[in-house]
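Visitor: next come a sequence and a model predicted from it.
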Amino acid sequence: MQQKPARPWADAARAAPLLVCGAIAGPLFVGVFLITGATRAGYDPLRHPVSSLALGDLGWTQVVTFVVTGALTVAFAFGLRRALRPLGGSIWGPVLVGIWGAGLIGAGVFVTDPISGYPPGTPDRLTQYGSAHAALHDGVSVLAFVALVAACFVFARRFAGWGSPLWAAYSAVTGIVFTGAFVLSSMGFEQTEGLVNLAGLFQRVSITAAWCWLSLLALHLLRRQEIGDRAGG
């Protein structure tokens, strides 16, 4: 008797819990910084970076958020690798998403320096790093941001090859928006005139755009997997 071939989506089915990790990481991260940023004394969400929420007595909430959402994103990267196999697979896309996740963990472990006058009583800009962990925070954060932008364009190319022009366009636009808003926020945190009081807003635009893309990507692949399971069943 001839053995029935395995369904193309059989291996990808095991990725479902990991894809769920990717779907919830973004809303969790954004929800925490919106709530804490709106309630923290002396903190201005339009002016101050998300990383500054890790400073002060209640800073542990943002530290935990960095670490937990970073771990969820690393798990999601493994799920991506499995879920994309029926489409032809991708190596660099999941790897870059994993670097983004690892960078978030690093950003939580290595706390940033004060900037733009937060916490209250600190200068707008330190002339040098106040500690080694602040320098490491910036280093891992930049690496994570670059990896995320690269992931957007890698997936834009892959989706175009998979015959998904809308997802290809959405991935590319996310990369462009993320990059532009990140550059403007960085200039504001460097105290560039006219951008200082909006630097936090620009950073939130970049971060929210990135998390929306990642969460929707996870949900998209979960949906494809569900359809594949039905077709195979």
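Guide: Noted; the coordinates are in hand. Everything numeric here is computed off the predicted structure, so don't read it as measured data.
Visitor: when you work out contacts or count neighbours from here on, use the C-alpha atoms and nothing else.
Guide: OK.
Visitor: break down the protein into its helices, ranges please.
Guide: 16-39, 60-83, 92-109, 132-161, 165-189, 199-232 (DSSP state H).
Visitor: dropping in the other structure now:
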Amino acid sequence: MSRTSNSSTADGHAGRAAARSGIGPPGPESAPTTGSRLLLLGALAGPAYVLVSLTQALSRDGFDLTRHAWSLLANGDWGWIQVTNLIVTGLLVMAGGAGLRRTLRPGVGGTWAPRLLVGYGASMVAAGIFRADPALGFPAGTPTDAATVSWHGMLHFGSGAIGFGCLVAACLVLARRFAADGLPGWAAFSRTTGVLFLAGFVAMAASGGRVAANLAFTAAILLAWTWLSLTMRHHRRRAATRQLPTPDRRS
């Protein structure tokens, strides 16, 4: 009996020493904590992107919110700000997607929702690297009827189309997850966001710069970023709830 007690004591000391030194398997709180931090980064992506974009749109000479897409801000002397904005925001979205992977699995959408959001983030990084062509008189001095499309302009549009497709699909996949979790309001919010964003993008792409279509797409962008930030915040809260320690019944 003495040997058993000594062995247990030694094992306890060894376990505590291993925990202090970081040796051994991670505790049960490691994954949720990391996931929570990643989800916070994802939640910050939308507000940061919208704030930086609107600040430029309202301050840069010649930019018209009713006619110009935000991607045109990547041109001109101050274009590096929007380039940086796109790349940093894309990285934040990718971090949020990685956080969702940790918190959604296993379950409906636990594999594809994170992948689609990472794809959307990667497309934003690509859209920042490959700038849109100047158009519709912006930056100042650009012909209003400029129709030349460069190779980087084509890659910008292509990466945007792929990314927007990933975002719409992520909305629909997460709608299924919310429905499976018994959250019909969140499911409807996700489906509505996906459908309206797709409609706004198609209208903008087919309109040739018409004011109504451009404003509709701007509204769809704001809705999508609101949805993404709230979704990240929701899953971060759920992860924190699951992480709370359970009472020790032996005490």
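Guide: Cool, got the structure. Treat the numbers as computed from the prediction; the structure is a model and nothing was measured.
Visitor: if we can go back for a sec, for Trp9 of the first structure, which of the helices of the first structure is the nearest?
Guide: helix 199-232 (6.1 Å; Cα to Cα).
Visitor: next, the angle from the closest one to helix 16-39.
Guide: Put simply, helix 199-232 of the first structure runs at 160 degrees to helix 16-39, going by axes from the mean of the first three to the mean of the last three Cα atoms, to 10 degrees.
Visitor: helix 199-232 of the first structure vs the second structure, average offset?
Guide: Once the two models are superposed, helix 199-232 of the first structure sits on average 1.6 Å from its counterpart in the second structure (mean Cα distance after the TM-score superposition for the first structure).
Visitor: re earlier: so which of the helices of the first structure is nearest Arg47 of the first structure?
Guide: helix 199-232 (4.4 Å).
Visitor: tell me who's in contact with the counterpart of Val50 of the first structure in the second structure.
Guide: Alignment note (TM-score structural alignment): Val50 of the first structure maps to Trp70 of the second structure. Taking Cα atoms under 8 Å, 6 or more residues apart in numbering, we find Trp70 of the second structure in contact with Ser53, Ala57.
Visitor: run through the residues that contact the closest residue to Gly209 of the second structure other than its chain neighbours.
Guide: Leaving out its chain neighbours, the residue that sits closest to Gly209 of the second structure by Cα to Cα, 6 or more residues apart in numbering is Arg67, at 6.0 Å. Residues in contact with Arg67 of the second structure (Cα under 8 Å, 6+ apart) are Leu136, Gly209, Arg210, Val211, Asn214, Leu215.
Visitor: I'd like the distance between Arg67 of the second structure and Ala216 of the second structure.
Guide: Distance of Arg67 of the second structure to Ala216 of the second structure, computed by Cα to Cα, to the nearest Å: 11 Å.
Visitor: ok so, going back, any chance of the helices of the first structure in a markdown table, with mean neighbour count too?
Guide: A markdown table is the format used below for the helices of the first structure (neighbours: other Cα atoms under 10 Å):
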| stretch | mean neighbour count |
| --- | --- |
| helix 16-39 | 19 |
| helix 60-83 | 23 |
| helix 92-109 | 24 |
| helix 132-161 | 19 |
| helix 165-189 | 20 |
| helix 199-232 | 19 |
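Visitor: which one of those lies closest to Thr122 of the first structure?
Guide: Proximity to Thr122 of the first structure (Cα to Cα) singles out helix 165-189 among the helices of the first structure, at 13.9 Å.
Visitor: packing partners for that closest one?
Guide: Where contact means 3 or more Cα pairs under 8 Å, 6 or more residues apart in numbering; DSSP states H and E, helix 165-189 of the first structure is packed against helix 132-161, helix 199-232.
Visitor: now render the ones you listed as CSV, adding distance to Arg14 of the first structure.
Guide: Output for those, formatted as CSV (distance: least, Cα to Cα, whole Å):
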stretch, distance to Arg14 of the first structure
helix 132-161, 21
helix 199-232, 10
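Visitor: figure out which of these is closest to Val68 of the first structure.
Guide: helix 199-232 (14.3 Å).
Visitor: need the residues that contact stretch 237-248 of the second structure.
Guide: Stretch 237-248 of the second structure has contacts (Cα under 8 Å, 6+ apart) with Glu29, Pro32, Thr33, Gly35, Ser36, Thr103.
Visitor: ok, of the residues you listed, which one's closest to Trp225 of the second structure?
Guide: Set against Trp225 of the second structure, the nearest of the contacts of stretch 237-248 of the second structure by Cα to Cα is Ser36 (18.8 Å).
Visitor: please name the nearest non-neighbouring residue to that closest one.
Guide: Per Cα to Cα, 6+ apart, closest to Ser36 of the second structure is Arg236, 5.3 Å.
Visitor: in contact with that neighbour, which residues?
Guide: By Cα under 8 Å, 6+ apart, the contact list for Arg236 of the second structure reads Gly35, Ser36, Leu39, Leu40.
Visitor: distance of the corresponding residue of the first structure for the last one relative to Leu221 of the first structure?
Guide: Pairing criterion TM-score structural alignment: the partner of Leu40 of the second structure within the first structure is identified as Val20. Between Val20 of the first structure and Leu221 of the first structure the distance is 10 Å, computed by Cα to Cα.
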